[in-house]
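Predicted coordinates and the sequence they were generated for:
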Amino acid sequence: MNPSDPGHGDELDQEPDQTEGPDPNEEGAERCVFHIRNHVRKRLDSYLQGRLKGISRSRVQKLIHMGGVRVNDAAPKASTIVRRGDRLDVILPPPAIRTIDPEDIPIDILHEDDDLIVINKQADLVVHPARSQLRGTLVNALAHHFKQQQEAAGKSWSDWNTRGFKPQDRKRGAVSGLSRIGAADLRPGVIHRLDKHTTGVMVVAKNDDAHWNLARQFEDRTVLKAYLALVHGIPDGTGGVIDQPIGKHPTYREPYAVRHDSTGKPSVTIYRVRRRYRGYALVELELKTGRTHQIRVHLSYLGWPVVGDIWYGGEPVGETEFAQPPLAAGARRYLNFARDRDEGARVEADALARPDLILARPALHAAVLELDHPSTRQRVRFTAPLHEPMRSLIERLEAQGIEGTLARDGTHVDLGRL
């Protein structure tokens, strides 16, 4: 087990996924195009090592594997032979940062003690710095929080708290106040993640012993993680188990999909129907595994996409959709519906331009996290109140609830506390 690996967690944030190739739109990314006019006849990795000064052959091979190199607009292998007339398109990711700077970003702290800090994360907040977002993350906000604590206690705060000047320096990415595990990857204390747009409860370790303990609990799947999702359509019955493997989408680069082949990883979600509305439903979900976008993929696969989840066939909701629920693009069962980045951006832009818009991001909230406290060994539960606009939309829908059988047994979320 690697306790710094946030894969042992919840709905994972796609942005830091290291299997993704460089994005030419990233701040600091560099694009190089080579038109081959001579008879080269070299392996692609060997040729690029010679042309991209200061980059090792192993890094070139990783760049090729990640999709950062195209040959004649096709994905090559490291062993591809470069020939006259070829066009090589290379995207170099921005250089890695070595500093996690404190940033004054508001965070809702549900609990804090010597071992852990529990956050009710807001939407549009990435958990930790990565190649696609170097600052403005939850870890930057926590660095600011701990900086204020130290200064209030009369202690000084200096760059060494977050800076490491050499690649081999153990302080690289460390934040005073957080576990040092994962610091080299700029995710100190991070045991699990939430998607950028997913709100709700998450725990961060403040020391190494707590980090190891909590990571083991996530690894052993003894941590209770319960979510609420507002979905299009009305699920059958009162609930069930979604046991469908998940892997990368076969067509699009960013999304994931149910995959019944060698790329699919076992993925299990328990769902319970808590409320039925006209055209919508409020569903409680319990994760038994922690695959990237697991809840969103599983619900879309069954034809109940999350409201506002544009990537996976959910629709933005304005006053028009509130009054007359639409047939969502992802409403067909077993379709593995997904929109690519460009189409998703167009749908989102159109929604944000609407004066009647209510919600245009996934209505998905991590409501409950229950675990054994790493020091006391007592079972503790943390509940995160809903964020706007999901809260207001549900309150309005409550006025038009419809008859139907609801889950009673096995639920974990007290709707009255949200």
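Received it, and whenever you're ready, just let me know what you need.

Going by C-alpha atoms from here, please, whenever you check contacts or count neighbours.
Will do.

who touches stretch 345-362?
197-198, 306-310, 314-320, 389-390, 393 (Cα atoms under 8 Å, 6 or more residues apart in numbering).

Buried subset of the residues you listed as a PyMOL selection?
To isolate the buried ones among those in PyMOL, judged by 16 or more other Cα atoms under 10 Å, type:
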select buried, resi 197+198+306+307+308+309+310+314+315+316+317+318+390+393
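
Presented hereafter is structure B, for comparison with structure A:
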Amino acid sequence: MKRLPDEWEGSFVETVVPASQSQWRLDRYLSETDLPVTRSRIQRWIRSGAVSVNSVVVEKCGHGVSEGDVVAVTIPETPPSTAEPEPIPLDIVYEDEALLVVNKAAGMVVHPACGHAHSTLVNALLHHCGSLEQFDDPVRPGIVHRLDKDTSGLMIVAKREDAHAFLSRQLAERRIKRGYTGLAWGRFAEPSGTIDAPVGRHPRFRQRMAVVEENRGRRAVTHYRVSESMEDGSLLALALETGRTHQIRVHLAHLGHPVIGDPVYGGRHKRLAGTAPRRRPKLKKMLDVLRRQALHASELEFIHPFSGRPHSFKATLPDDMKQAVVMLSDSTCTTGP
């Protein structure tokens, strides 16, 4: 396979279809441009949502282009093939010969990926316990489930292949219980509820997820309970029945209550602009403290792969979320909506 030159990776290429190539297939048209890659790789890019025609993402290789069409390609970066040990501090809640439970800090990426080759949780784990190097996956050794970069909280990491297989099976069978604490904008009409709405790639903005039609996404179920209701926001206890990418963030935004601090799903400056002017300075100070989405994986329960006994763990809110709760609270706050 032809290797893409390093200087091309992560770049954005835009071309205009000439009259001589009108009605060509999209993949054929791009293969005749200056992109130094094979047609098969271009087809993979198209199917992954990296190509747009006139600002609309097109995922069909056989899409016909017309004269004057603007075809844009966001060239994917090549992900790292290995991870190296790095001496990064870890907050280890529990550890034995089979697994670890880690309280991941906000801002830490779980495993090496495009744009994040170093300083990830996996790099830290490889330094802490070298036995992870025996896993077949050199980039995600022992990882059972993931958290977004700016979501903090509890994660299970397997130290052995048999433990990883057991825990992954539990996760697939929805027997691992994962509880979250979050802050969302606004007051909820009901004290608790269930959001059952399919989640898939956003039809136009491919780096985001969205609630989509059933045939374009996967079933996603989130349960929530209002722990405290304040004038501008609500403290929530959340539980995942499924584990889709950005699920809680997408579901709460879909309800009109985005996670506070979330810049991707309308929970930061966009929402701040819609608040009462008298409250805005205080809320802006809160967002200055809370530099990420206010979401924390606070509870975890699973069956141990060797003992067969249930294990449960809780992690208190990190300081930035504690401060945000205090700044949201005032004399009008109540319990429940």
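Everything's here; your move. Quick caveat: nothing in here was measured; it's all calculated off a predicted structure.

one step back: go through the contacts of stretch 345-362 of structure 1 and flag which are in helices.
Members of those lying in helices (criterion: DSSP state H): 319-320, 390, 393.

farthest pair in those?
Of all pairs drawn from those, the greatest distance, 16.5 Å, lies between 320 and 390 (Cα to Cα).

thinking again about what came up before, got the ones in helices among the contacts of stretch 345-362 of structure 1 as CSV, with distance to residue 82 of structure 1 columns?
Below are those laid out as CSV (distance: Cα to Cα, whole Å):
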residue, distance to residue 82 of structure 1
319, 56
320, 55
390, 53
393, 56
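
just these now: which is nearest residue 293 of structure 1?
Nearest to residue 293 of structure 1 out of those is residue 390 (Cα to Cα; 18.8 Å).

Show me what the closest one aligns to in structure 2.
Taking TM-score structural alignment, residue 390 of structure 1 has residue 321 as its aligned residue in structure 2.

show me the contacts for the residue nearest to its match when sequence neighbours are not counted.
In space, and not counting its chain neighbours, residue 321 of structure 2 is closest to residue 294: 6.2 Å by Cα to Cα, 6 or more residues apart in numbering. Residues near residue 294 of structure 2 by Cα under 8 Å, 6+ apart: 151, 182-184, 259-262, 321.

try 10 Å
Contacts for residue 294 of structure 2 (Cα atoms under 10 Å, 6 or more residues apart in numbering) come out as 106, 150-152, 181-184, 235, 249, 258-262, 267, 287, 317-318, 320-322, 324-325.

How about residue 259 of structure 2?
182-186, 233-234, 236, 248-253, 265-268, 292-295.

Residue 178 of structure 2 too?
154-155, 171, 238-243, 297-302, 312-313.

The same query, at a cut-off of 6 Å, please.
Residues in contact with residue 178 of structure 2, defined by Cα atoms under 6 Å, 6 or more residues apart in numbering, are 299-300.

Translate it into the numbering of structure 1.
Checking TM-score structural alignment: residue 178 of structure 2 goes with residue 225.

which SS state does that match fall under?
strand (DSSP: H, G, I helix; E, B strand; the rest coil).

Counting neighbours, what do you get for the aligned residue in structure 1 for residue 230 of structure 2?
When structure 1 is aligned by TM-score structural alignment, the residue opposite residue 230 of structure 2 is residue 277. A count of neighbours around residue 277 of structure 1, defined by other Cα atoms under 10 Å, yields 19.

Repeat that for the one 3 residues further on.
Residue 280 of structure 1 has 23 neighbours, counted by other Cα under 10 Å.

these two touch, right, it and residue 233?
Yes. Residue 280 of structure 1 is within contact range of residue 233, at 4.9 Å (criterion: Cα atoms under 6 Å).

Residue 199 of structure 1 -> structure 2?
Using TM-score structural alignment, the equivalent of residue 199 of structure 1 in structure 2 is residue 152.

Ok, residue 29 of structure 1 next?
Aligned by TM-score structural alignment, residue 29 of structure 1 pairs with residue 10 of structure 2.

what's the neighbour count on that match?
By other Cα under 10 Å, neighbour count at residue 10 of structure 2 equals 15.

you'd agree it is up against residue 76?
Yes. The criterion here is Cα under 6 Å, and residue 10 of structure 2 meets it with residue 76 at 5.4 Å.

Determine the residues that are contacts of both of those two.
Joint contacts of residue 10 of structure 2 and residue 76 (Cα under 6 Å, 6+ apart) do not exist.

What segments of the stretch 251-400 of structure 1 are helices?
In the stretch 251-400 of structure 1, the helices defined using DSSP state H, counting those that start in this stretch lie at 294-301, 319-323, 341-352, 390-398.

Could you dump those helices into a markdown table and include distance to residue 100 of structure 1?
As requested, the helices of the stretch 251-400 of structure 1 are exported to a markdown table (distance: least, Cα to Cα, whole Å):
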| stretch | distance to residue 100 of structure 1 |
| --- | --- |
| helix 294-301 | 29 |
| helix 319-323 | 41 |
| helix 341-352 | 29 |
| helix 390-398 | 31 |
